[in-house]
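Colleague: this is a predicted model, with the sequence first.
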Amino acid sequence: MRRPSWVPEDMDLDKPNAARVYDYYLGGSHNFEVDREMARKAMSMWPELPQIMRSNRAFLRRAVTFLAERGVTRFLDIGSGIPTFGAVHETARVIRPEAEVVYVDRDPVAVAHSRLLMQDDPRSAVVQADLRDVEDLMARPEVIEMLSAGEPVAVLLVAVAHFVSDDEDPWKLVGAIRDALPSGSALVLSHASLEARPDQAEDHQKLYRMTPTPLTMRTREQVTAMFAGFELVEPGVVHLPQWRPDQPDTVGEHPERIAGVAGVGFRP
């Protein structure tokens, strides 16, 4: 198999990769047959998965737009994955052309492709770091520079905290990030929901245990607890389609079938 230029030389292309599977769900081209096979297996158990992933990306765009409209120009996207159409820098700069973005991911495939896309963008940086090693992440020069101006920073944890196990304590990790943020900063967070489809949740979690990024689905109460120290904006932590939809009539009768919850909060 010919190795694309955006894939590191030491990357094993015979194993599915969560970032590439996500790219496939979004309709992207940065994935391989092994990733598509995993996605098809997941969709055979949970046909709504592509819709869930696209709803998650739509939430990201709405949240970034919401914050940019309120003057935020600095965005720290942790667990950014492989940038596709509607990435953070593209969305924010529609409103704030001066917006700066630091993309962070632990996946070398996501990082390699991000660096290729961002190499000519002086207001974007790409960092390979792991949310689970939050001290190392927050000590990276690119992150320190973003925080050093004392201006509000929007931290994006979109579909990433569910890849942190209970033993690794995502609540503590988010708290460490919160404590480093200037006043007026924001947290944007979405998370796989345990309550929406309990009949399918365990099978889906088993599937992700086959990858280097196992999935832990959580209740809305557990996700809301990650916003400790932030003031949630309306409508609070809700199902993905319910968070400030562009058109209310697009939410549908069963938003809980989009098995994720999301919210945005500001640090006082």
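Modeller: Noted; the coordinates are in hand.
Colleague: only C-alpha atoms for contact and neighbour calcs from this point on.
Modeller: Noted.
Colleague: roughly how far does Val164 sit from Val233?
Modeller: Distance check for Val164 against Val233: by C-alpha to C-alpha, to the nearest Å, it reads 25 Å.
Colleague: pretty sure His30 sits against Ala18.
Modeller: No. Counting by C-alpha atoms under 8 Å, His30 does not reach Ala18; the two are 11.6 Å apart.
Colleague: quick one: distance of stretch 136-149 to the chain centre.
Modeller: Here stretch 136-149 shows a centroid-to-chain-centroid distance of 19 Å under the convention C-alpha atoms, centre = their mean, to the nearest Å.
Colleague: which SS class is Leu156?
Modeller: Secondary structure assignment for Leu156 (DSSP: H, G, I helix; E, B strand; the rest coil): strand.
Colleague: from what I see, it and Leu76 are in contact.
Modeller: Yes. Leu156 lies in contact with Leu76 (C-alpha under 8 Å); the separation is 6.1 Å.
Colleague: max-length helix in the chain?
Modeller: Counting residues, the longest helix found in the chain (DSSP state H) is helix 49-69.
Colleague: use this one as the comparison:
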Amino acid sequence: MSRPGNDAAALHIDTSKPHPARMYDWFLGGKDNYPVDEAMGRQMLAVEPGVPVMAKVNRAFMHRATRWLAGQGVRQFLDIGTGIPTEPNLHQVAQKAEPTTRVVYCDNDPIVLAHAEALLSGTPEGAIDYVQADARDVDAILEHASRTLDFGKPVALSLISLLHFVSDEDGAYELVDRLTGVLAPGSHVVISHLTADFHPEEARKVDEMYRKNTLTLAPRNRAQFAAFFEGLDVVEPGIVAAEAWHPELGDPIPGQEDIISAGYVAVGRKP
């Protein structure tokens, strides 16, 4: 298990503008955020008060998908766009089901690197590693991940709340194609993604906020989301709102009965 370096250059954190991962942390009730993140978060709450519940519902989907995959015999996970650690983390869910599970996390946010020790504390029988890299740097991610994961065997690729921060022009679909292309048959792809389909007016206002802060936001409709799974077999219950994906595998989030989440989720299997 390798430990990432915590040199000063790597840990430079820009607090001059809000950051999506830190805002997500604030919505989840975390403490790894700054006033600029909270300020934009409160602006979003003025538009859609249910955002914190939506964030927790999205996180809960990741937990349920991980449990489901572990039940299918998946023992390797590559989680890109990890975000700030919020327990239980993916490896804790997976290794609870099977202690020998191997997990590689990837993120380009220095604040995630600062908390990588929390991500790297797993079972003695398993293995965990962390890659600091941009999601679009596929070669670097795969080269590093291959030290821990055997890509000749099934891997679960987790892209939770990542792709709506990658525009079509920046190669969102090419990114997924390149990653799934190296996966062995029997691998799975897990995606949650922001959409404007459920809350169009609120989504328009949030998009304006992101643009004003020079942040990329690319919510996609159902057809655009489905295109990420081209060539994969989407498992039941198919493409649904986050709260509707195998709810029996986890506990409901308080308040979720009063909202429709703002994203689509799905899990695809590589034939």
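Modeller: Good, I have the coordinates. The structure displayed is predicted, hence computed values, not measured ones.
Colleague: next, the contact list for the alignment partner in the second structure of Asp133 of the first structure, please.
Modeller: Here Asp133 of the first structure is matched to Asp137 in the second structure, going by TM-score structural alignment. For Asp137 of the second structure, no contacting residues are found, by C-alpha atoms under 8 Å, 6 or more residues apart in numbering.
Colleague: between Val164 and Val233 of the first structure, who's got more neighbours?
Modeller: Neighbour totals were compared for Val164 of the first structure and Val233, and Val164 leads with 19 against 12 (other C-alpha atoms under 10 Å).
Colleague: identify the residues contacting the more buried one.
Modeller: Each residue near Val164 of the first structure by C-alpha under 8 Å, 6+ apart is listed here: 132, 170, 215-216.
Colleague: out of those, which sit inside helices?
Modeller: If you go by DSSP H, the contacts of Val164 of the first structure have Pro170 in helices.
Colleague: for the contacts of Val164 of the first structure, which ones persist in the second structure?
Modeller: Checking the contacts of Val164 of the first structure against the second structure (both residues aligned by TM-score structural alignment, their matches' C-alpha atoms under 8 Å), the contacts still present are 170, 215-216.
Colleague: residue contacts, Gly236 of the first structure?
Modeller: So Gly236 of the first structure contacts 243, 263-264 (C-alpha under 8 Å, 6+ apart).
Colleague: tell me which of these is nearest to Glu202 of the first structure?
Modeller: Taking C-alpha to C-alpha as the measure, Gly263 is the one of the contacts of Gly236 of the first structure closest to Glu202 of the first structure, at 24.1 Å.
Colleague: that closest one in helix, strand or coil?
Modeller: strand.
Colleague: please name the nearest non-neighbouring residue to Ala241 of the second structure.
Modeller: Tyr264 (4.8 Å; C-alpha to C-alpha, 6 or more residues apart in numbering).
Colleague: that neighbour maps to what in the first structure?
Modeller: Checking TM-score structural alignment: Tyr264 of the second structure goes with Val261.
Colleague: so its match touches Leu194, yeah?
Modeller: No. Applying C-alpha under 8 Å as the test, Val261 of the first structure and Leu194 come out as separate, 9.6 Å apart.
Colleague: what is in contact with those two at once?
Modeller: With C-alpha under 8 Å, 6+ apart as the test, Val261 of the first structure and Leu194 both reach Arg220.
Colleague: which of these two has more residues huddled nearby?
Modeller: More neighbours surround Val261 than the other of Val261 of the first structure and Leu194, with 31 against 19 (other C-alpha under 10 Å).
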